[in-house]
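Visitor: Mind looking at a prediction? Sequence and model below.
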Amino acid sequence: MNSAEVHTDDLGESAREEGSLTSLSFIGLVLTQFLGAFNDNLFRWLSVPIAEQVVGQSNAIAIGTVCLTVPFLIFSPMAGWLADRFSKRSVIIAFKVAEIGIMLMAVLSILYGNVTALFSVVFLLGSQSALFGPAKFGSIPEILPTRLLSKGNGIMQLTSILAIGLGTVAGFALYDWARPTLGAGNIQDLSAVSFILIGLAVAGTVSSLVIRTAAAGNSNARLQINPITAMVPPLRAVFSDPRLLKTALGISFFMFLGSLSQQNINPYGELILGLSKSDVGILLGILIAGVGCGSVLAGYWSEGKVELGIVPIGAVGIVVSSFFLVAAGWMYTPDYPPKEQFAYWGSCLGLFLLGSSAGLYDVPLEAYLQFRSDRKNRGMVLAGNYLISYVCIVLSAGVFLLLREVLDVSPLNIFLLGGLITIPVAWYVVFVVPDLTFRFFMWLLTHTVYKLRIFGRENIPEKGPGLIVPNHVSFVDGILMMISSSRMIRFVIYADFTEKPFLRRLGQVMRVIPIDASRGPKELVRSIRIAKDAIKDGELVCIFAEGQLTRTGQMQPFQRGMFKIIQGSDAPIIPVNLHGLWGSIFSWRGGKLFWKWPKKWRYPVDIHFGKPLYDVKDPAVVRQQVEELGAEANLMDMKRQPIPAKRFIRHCKANKGRTKVSDSTKQTLEGGKLLAGSLAFRRVLRREVFSPEDKTVGVLLPPSVGGCLANMALALDKRISVNLNYTLSEDVLNYCVDRAGIRHVLTSRKFLEKKPYTLKNAEFVFLEDLKEKVSAVDKAAGAFGAYVMPTSALEASLGLNSVDPNETLTIVFTSGSTGEPKGVVLSHSNVGANIEAVDHLLNLNDNDALLGVLPFFHSFGYTACMWLPLCYNVRGVYHFNPLDAKIVGRLCQENRATILMATPTFLQMYLRRCDKEQLESLDLIVVGAEKLPEQLAREFEAKFGVLPTEGYGTTELSPVAAVNIPDHRSTDIVQRGTKLGTVGRPLPGVTAKVVDPDTGEDRGIGAEGLLLIKGPNVMQGYLDEPERTAEVLKDGWYCTGDFASIDSEGFVSITGRQSRFSKIGGEMVPHIRIEQELTRICHDCNDEEGEILLAVTAVPDDRKGEKLVVLHRPLHITPEEAIKQLSSTGLPKIWLPSRESFVEVESIPVLGTGKLDLRGIKELALERFCQAELQA
């Protein structure tokens, strides 16, 4: 057996770290950042008007800028050393404490009006910011996981911007309020000023105390005393990695351009737009607000990953918005007030767009710098980045002075120049790195069409190689995979897709790896070699291991070629499940690509990345992991899907004039009338029968139009229906009624005449009586709801929007074949997920008609024969008795039925008693409940021209878990959907595995074991039996009690049932296997009865523990001959029954559902075998 070992070592530190955007640690960091930046800018702009009185406005701003910026040049190396050498939290706290002292000096400098002291304080504030900046921003990746880095940086950027803007406004406001007289030695309300400055510093210190402690990144880091030489290590840290260098230069350009724009706003507003000082402040606030919005938008668009594809959008936006701003300024005329002109409002818009574009440009670069840098020298890298950035800020001040004072360049033309110098940057990111640009444009396009959710992205290795293996559902799978990762992915794709000129160029840009086995072994080897080289180079490679798009909706077998790509490397395989794409216009649903209407705009799609797999040798193991991810995806998607009652309403409204249900009594209802009748019936029941205590209601009706109406009325009224088994004894039926807490049972007098029952603790409600009580108002209300009322309004009026999909929809009692019936609780989502999956696989269309002969008390009848036609494009045709072969055949012929859901017992009967013409319209037959004998399937195909296929399920699985899909139900490109002898593959969104019955360990592919099922179809539990529920439900897996094996293609073969094994001489002997062989041997082609021929059970035996018993109807060969032929099949000798084990009976006990009555068989065997022994 091959098994997949899951490692987490290479997931990266961030995947293992706890932290969220709402964690106390991150909130403390954000608050510390806000208070510090606010206080810095408050004092800076408070000191400018004070200093203006001595040195003039321009010099005051210039000197202030230098004092604030130079410390970043001098102390950035030391700041990086501090962030690496010590805990970043300790560094932050130390400098926040220092800020308190600096603010005390600030108060004293204001008090005495000392300009030199004022600028010294600005210098100290700059020094404090510079020294703890790397520790502050370097803490982000230590607090947040990788998926939140972009959002975290966006929040930090927004916080900084808000603090800068508010601090600037507050500084001027505080000056206007305090109005200091320079050199007078006092200030009005100095105590309030002192309280604000020092209080903010103290508050920032307190907030820093809640930041989480993390170990020092590099406790052995050495400090360079010389500021000049100390600049070398951080610059070397940046220059050593070309990607880090490009990123740092990109950030520095943002700093240069932002500083230039900020300095230019004042003269632009005053000289170009004729604005006052206060109005110029508004323009500055708009620019800052734009940067904040762009930063948040960048974090939102990044969706939990570092998305460099946003950078080209920001760069182009800077160019366009700069030109727009210039155009708005050109439109100004002094003849009208500024605020009445487009020039002003256009400038406001231009500045907002400029700021937004700058935020889009900068945030991904900041996040990538943190993501790309190694934890051990992350502080050095950030320090080097700051060093380069602040050189650019100082440079921008020099450029601004040169342009304004020396060259006398208009402020309008300075914005124009800013746009022009951004063009080369935009060109570089768009054309030199087009893969990033293309990826982000694909992001925008796919998010326009799809509503995308991504889970498990942390399972993608942050660094190093990895082979990504998803299922293949649609033509956009590759695009969705591409935009879901912050790392670039190289795709192995079919070579023909790269032949057209545009696609060839696109393939070169995205560095795809074309492959085509039909072009010969050399080309195949070459493609594999390219993929292997990519893995060796530490890249991510994606291959769709199915080799083709699914045409059936089920996953196809995975090919072994994937292992050649990672051969000789330690690269993991990352399984991925793409959920929700089947049925979209890019899938093969319905046999067509593209040429179908989208079901929804912004189609919901989920992508689930699984944990990395190592040491895998079997592709079926990888397929199993992808299938399990699909089950998890479906479970998570349950609440997003409409409940069956809503599906019923929407489908009936869309098919008002189309026949939906009919039965053998000639009753027929179109969709509109069916909905109207259900609504009217609901009104009558609420008025005449039910009280609020009637949560659970019994239904004792055969499959019919009336049975559908009763069940739909209950579903629309949010009541729990219990379709009672009318083949049970009166005592057992009353047991079910009492167990479910039923007070009323809906039935009809005609039905009770044929099946008389007496209820002990409940009362019958007859449909005939209710029909007389339907008033004209009821009919009108039903018709209004069905034909006039909007769907959303109808659903809201019925209270269906408040229904939790996990609430109970129905209780189905098991057949009781092995004991007393168990109440299986099925939710709305259980039934809804099951019928949706069946519809996906069967490709139901308007021409389909389903012959419903299974009773509604049978889970297969309830889900597949009732809810499926009522919610999807197939008519329901019902008959109350599946044993009436002639009537069933006539009904099929008259209604041109195409689909039949039945059991092997019923098929045997139809094979013998129906004419060929009666069933010739059938296109699909799915059987369950019992094993389908291959011989029966072949005989049925020979007579009626349609091969029955087998499915598998239990009441606890809603009920369908797996099914064979006939090839003609898919498309013109045949993919194997059926394998005789198996029960098919699991439904989409359902997964199966086999385990050791004793240890619970996975048995692997091809091995026999106990079958477990997981998916949205798994029941909520047994009614009021938590202990029994816990026995069969563990971690979402349902233990079926059946033994099975799963082959490499995913087909499930049932080999026996846990309850149908005997332990003889210490060995487990399967009854079903012996039954199959004996049925084949003893089969009589001339048998017209069509009943079950024999059944195998066991009775106690003193010598070997148990003894096999074969109950059989009259055979055409002797038991001795049967045993002789059985021994030649190769079965173990201990599996062979003895001559005395054969006991002839008149008929084999069968339940009303067509399944063997195992308890009845056991009792009959004990009775007959004991009699036989006494007679002997």
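Guide: That came through, no problem. Numbers count the residues shown, from 1 in each chain.
Visitor: Could you use CA atoms for every contact and neighbour count after this?
Guide: Noted.
Visitor: so what does the longest strand that the chain contains touch, helix or strand wise?
Guide: The residue-count maximum for a strand in the chain (DSSP state E) belongs to strand 1037-1046. When contacts are defined as 3 or more C-alpha pairs under 8 Å, 6 or more residues apart in numbering; DSSP states H and E, strand 1037-1046 packs onto strand 991-995, strand 1009-1014, helix 1026-1032, strand 1052-1057.
Visitor: what's stretch 484-494 in contact with?
Guide: 305-308, 454, 457, 460, 462, 478, 482, 510-516, 531, 539-544 (C-alpha atoms under 8 Å, 6 or more residues apart in numbering).
Visitor: Below is an additional structure, to be compared with the one above:
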Amino acid sequence: MWHVLSVQGVWPYLIAIFLNAFIDLGHKVVIQNTLFKSVEGGAQIALTTLLNALILLPFIVLFMPAGFAASAFARVRVLRAFGWLALGISLAITAAYYAGLFWLALTLTLLLAIQSTFYSAAKYALIKGLFGKQRLAEANGLVQAITIAAILGATLVFTALFEQQIGASVATPGQVLAVVAPLGWLLVAGSLLQVVALYRLSPDQPVQPAGRRQYKRTLSASSMRQSLHRVARQPVLRLCIIGLATFWSVGQVLLATFPAYAKGALGVESTLVLQGILAASGLGIALGSALASHFSKNRLETGLIPIGALGMALGLMCLPFITSAWVQALNFVFLGTMGGLFIVVLNALIQFHAEERELGYVLAVSNAFQHLTMLGFLIVTALMVMAGLDSRYLLVLIAAVALLGGAYTLVKLPQSLVRFVLSFLLTRHYRVSVQGLEHLPSRGGVLLLGNHISWIDWAMVQIACPRPVRFVMLKSVFDRWYLRGFLKALGCIPIERGENAEKALEAVAAQLNAGEVVCLFPEGAISRTGQLGAFRRGYQRACEKANPDVVIVPFYLRGLWGSQFSRSSERLKTLRQAPLHRAVVVAFGEALPKNTPADVLKRRIFDQATRSWHHALEHLDTLSDAWIKSVKRRPKESALIDTARRSLSARQALGESLMLARRLAPLSPQAPLGLLLPLSIDGVLTTMAALTANKTPVHLDPEAADVFKAVLARAHITTIVTSRAYIARLERRGVDVTALLADRQVVYLEELVPGRGERIKTALAIRCLPAWVLIGLYSRARRPGATAAIVFTGDTPERLKGVKLSHRNLMANVKQLSDALNTEHGDAIMASLSPFNAYGLTATQLLPLIEGLPLVCHEEPNDSVGVARALARYRVSVLCTNASFLRRLTQSDDVHPLMLESLRVVVAGGEPVDGELRDAFERKFRKLILEGYGVTEAAPVATVNLPDALDVNYLQVQRGARMGSVGMPLPGTSIKIVDVDNFQERPTDAVGRILISGPQVMQGYLNDEASTAKALKEIDGDIWLVTDDDGYLDADGFLTLVSSATSR
């Protein structure tokens, strides 16, 4: 809801529609109360019916001019013009009140209704442009709630003031109006404020140009018939308009007959009590509208339609049997709530399915039909009253009408009810949000194609899509006796592998040609790696049989990998368990031609993956917050181990880090904090302590003195944290540490040792306090978008660039890597890369800590024998390293193949892996090197090869790796190959410059706006990182490098 309220111009718009409804209802309440006080029995019902008829007639007679105005002119200008008209009418009404001219005041109701006719069409036509297609239901719910609030406010305010002004001596309607005449100034004040609010709205652009000839053509009889035919031939629009007409007609009859029923059956004499009961329905509509807006967040929840229709029928059936005014008021609240659920979604569906150029006409036709139906119901009501039919029987009659309407809705929209049931069941554990709803055509044949990640993908797509969806599924699943009836009712299309598939594809084409939405998962099976598998070409054969106007809409499902319904590892399912709701994103892409080949389709789905991850990670934790939460979930598990035989549990590691963070907090308040530490437990803890203290760490490499000094100068580092033991070791290796640290404040870890009391207090806090309290007490890093670390690239001072990586960048890459590696129980990761390298920082430090995996450290990352011993001793299963280190392992005679036996995954990045090394490593260790690709600016991993996965049921292999390539993009990452001269996308297998997009792409370069502008390029609304590397994508989406920049 808050996203809707933050839309530019929303507040003036809401204030204006509130005031317009307040004015309209205020005058109606005055007239209706006047009749209640001065007229009795059948005459009261007849005059009340006349009052309602005067309000309804303009909507029927003037629907075409109103539609023309809402389409041919800027809608804001139309609202302003008729806002001024409302001010003039309000002044005339006030004069009629003072003169006691009842019939004139009643006639001016007609002018006020004419004003509302044009105002209403423009008001609703503006919603789509103001709020966007994706938030139609939320916006309509808000508008409906505001309108009802105005109706309630007008009812209560004008009735209370009416009762205060009225005396016992008045007898005629004119005398009553003369007594309550000061109420007219309230109408004038509201009209004036409405005009002021409308001038705070920025004018929009007219959909169609206005002209005298077009105006005449619009008002012609043939044009009216065409407009009516255009609406009538669209089933969704037709059903929505009929539903709205039924609701408001029943409401009109209820408003016309209930006062007499309340007076006779309930003994109600006070207008305040009567209007209070009627106002209860308005309160219910506001509540129902708010509920509909909540249930339809980022989507259209059509399942509310049958629920609302049946609920209204139930409430109306109970109404004649209730004798208590208080219980009747509660029943009216229930009726209104069900009605709110009903009408909000119907209004949103009309706006969704109507094209922008015809929206004004469609809304005008809808208004006209609704008001014509209401007028018809009122005429029938008047005739029945004249025939002497008791008001109690009239209420029973409208209950029967509502019951028939609810049954009709249920028959016509069975999928909507199923959709609501699915939504109700699934959204208790899954919070579904929708992106790109504006890309989904509101009519015509649409083939939805996207990734298949879990057993409930179909349910998520149906919840996200406002149109009924027919799913293509395996016949073996469709034919199961306990599913067949349900799936058949949903219109699912069974398909078989082999020769019989053609019949199913013909059925798909037939449904598409009939204008239906069909969903098909081109992978043909649920993913076993979390990545997109190879696409089958069946959808292309179905498209060949389809009409030319059929389109493909790509989509991507994010958030279900790691759920209980996916085929991820049990460990990942444990890691991805959400405390309340799992966030799921359904992202729809722009419509594609039906002849789109599989390779292009796959790239567009990757693009949607990037957008869905951006959306899902908006509220991601900072690195320190995520680590605290991870520790609280697994406090006793092993977290840090080093080859010096020191180990810490997660709880112990967090305690050491939090105490150190308190000491680092005062250091270097403005500039980044330099870290000169080995690849050890102390180094890892200091990194996390700096992040917790809201410092921006810069890991320093002491091997090249000129680069070291250039980094200090470029980052304005004044304070360096190190240890005396590490300094001594560097000096023994011949490094001139004194020169490196000159003119800098040096802080030694040995001087930051906490006392016993602090250790006990911190340990108790970690053991006893919940994660959110620990975060509030210790973590100073509050903004995920803030810079978390600066990593320098370049091997000379001239080529040096500081890459700013935010908490969100690093957290995104951690989550992407964890999803791709499909971490398992018993996994442990080797810290084999120094943290001044982005690959080492993310993959071999942050990943294991935040995902709760043991991290094994060895202070000398180039010591192949020492690392091999650690791999064997601690049964390490994941090794992320580079080709140089793998070559040393392969060439060392002291490294026995059994030392690497525990390795499940060996990932190489940072430099190319040649075929000779790959073959030699596989011969010696019987392990496959899975090559990946990344750049520091992408935090750093962008693509990776994965182990192949076997579907044991169908004995099909999902390819995760392709030798010679650097793999497929990580989840949430997209790769584009372009011509570097014009940035036009290159075709499959064509070499070009590699561009990377994803939530892990850097913030920019430190103090280098020119290089940042060159590296980050916006294409079609997405930010792409322009690398210095060339390569190509094959038909299955694997990236192959052709040339790689040496600076990477």
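Guide: Received, thanks. All values derive from a computational prediction rather than experimental measurement.
Visitor: Can you calculate the TM-score here?
Guide: With the length set by TM-score structural alignment, normalised by the length of the second structure, the two chains reach a TM-score of 0.88; 1018 aligned residues with a C-alpha RMSD of 3.7 Å.
Visitor: now the longest strand of the first structure and strand 991-995, what's the angle there?
Guide: 80 degrees (axes from the mean of the first three to the mean of the last three C-alpha atoms, to 10 degrees).
Visitor: Need the contact partners of strand 1037-1046 of the first structure.
Guide: 954, 993-994, 1005-1015, 1018, 1032-1033, 1052-1059.
Visitor: Mean deviation, that strand versus the second structure?
Guide: Comparison of strand 1037-1046 of the first structure with the second structure after fitting gives an average deviation of 2.1 Å (mean C-alpha distance after the TM-score superposition for the first structure).
Visitor: give me the stretch of the second structure that that strand matches.
Guide: Using TM-score structural alignment, strand 1037-1046 of the first structure lines up with residues 1024-1033 of the second structure.
Visitor: cool, stretch 486-495 of the first structure as well?
Guide: Counting by TM-score structural alignment, stretch 486-495 of the first structure corresponds to 466-475 in the second structure.
Visitor: residues of the matching stretch that come out buried?
Guide: Buried residues in stretch 466-475 of the second structure, counted by 16 or more other C-alpha atoms under 10 Å: 466-475.
Visitor: any chance of those residues in CSV, plus distance to L219 of the second structure and secondary structure?
Guide: Converted to CSV, those look like this (distance: C-alpha to C-alpha, whole Å; DSSP: H, G, I helix; E, B strand; the rest coil):
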residue, distance to L219 of the second structure, secondary structure
P466, 33, coil
R467, 33, coil
P468, 35, coil
V469, 38, strand
R470, 40, strand
F471, 44, strand
V472, 46, strand
M473, 50, strand
L474, 53, strand
K475, 54, helix
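Visitor: Strands of the stretch 301-450 of the first structure, start to end?
Guide: 450-455 (DSSP state E, counting those that start in this stretch).
Visitor: Tell me where it has helices.
Guide: Secondary structure of the stretch 301-450 of the first structure, counting by DSSP state H, counting those that start in this stretch: helices at 310-330, 342-372, 378-401, 411-427, 434-449.
Visitor: How far does stretch 785-804 of the first structure sit from its chain's centre?
Guide: Centroid displacement of stretch 785-804 of the first structure relative to its chain, using C-alpha atoms, centre = their mean, to the nearest Å, is 27 Å.
Visitor: ok, now stretch 591-601 of the second structure?
Guide: For stretch 591-601 of the second structure, the distance to the chain centre is 25 Å (C-alpha atoms, centre = their mean).
Visitor: G655 of the second structure: neighbour count?
Guide: G655 of the second structure is flanked by 25 other residues according to other C-alpha atoms under 10 Å.
Visitor: ok, it - contacts?
Guide: 759, 762-763, 766.
Visitor: center of the second structure - which residue?
Guide: Closest residue to the average C-alpha location of the second structure: S433 at 3.5 Å, with C-alpha atoms, centre = their mean.
Visitor: Translate it into the numbering of the first structure.
Guide: S433 of the second structure maps onto R453 in the first structure, by TM-score structural alignment.
Visitor: Does P141 of the first structure touch Q370 like I think?
Guide: Yes - judged on C-alpha atoms under 8 Å, P141 of the first structure makes contact with Q370 at a distance of 7.1 Å.
Visitor: The residue nearest to A232 of the second structure when sequence neighbours are not counted and S120 of the second structure, how far apart?
Guide: Of all residues not flanking A232 of the second structure in the chain, R238 sits nearest, at 5.4 Å (C-alpha to C-alpha, 6 or more residues apart in numbering). In this view, R238 of the second structure and S120 of the second structure are 20 Å apart by C-alpha to C-alpha, to the nearest Å.
Visitor: So the two - more neighbours on which side?
Guide: S120 (24 against 16).
Visitor: which secondary structure element contains the more buried one?
Guide: Assigned by DSSP states H and E, S120 of the second structure belongs to helix 102-131.
Visitor: Specify the angle between that helix and helix 325-353 in degrees.
Guide: Interaxial angle, helix 102-131 of the second structure versus helix 325-353 (the same axes, to 10 degrees): 50 degrees.
Visitor: tilt between helix 102-131 of the second structure and helix 359-386?
Guide: 140 degrees.
Visitor: For helix 102-131 of the second structure, name the packing helices and strands.
Guide: helix 10-38, helix 41-61, helix 63-72, helix 75-99, helix 136-165, helix 173-179, helix 359-386.
Visitor: Among those helices, which comes closest to I929 of the second structure?
Guide: Relative to I929 of the second structure, the nearest member of these by C-alpha to C-alpha is helix 136-165, separated by 50.0 Å.
Visitor: buried set for the closest one?
Guide: For helix 136-165 of the second structure, the neighbour count (16+ other C-alpha under 10 Å) marks 136-159, 162 as buried.
Visitor: Quick check: end-to-end length of the match of stretch 486-495 of the first structure?
Guide: Across stretch 466-475 of the second structure, first to last residue, C-alpha to C-alpha, it's 26 Å.
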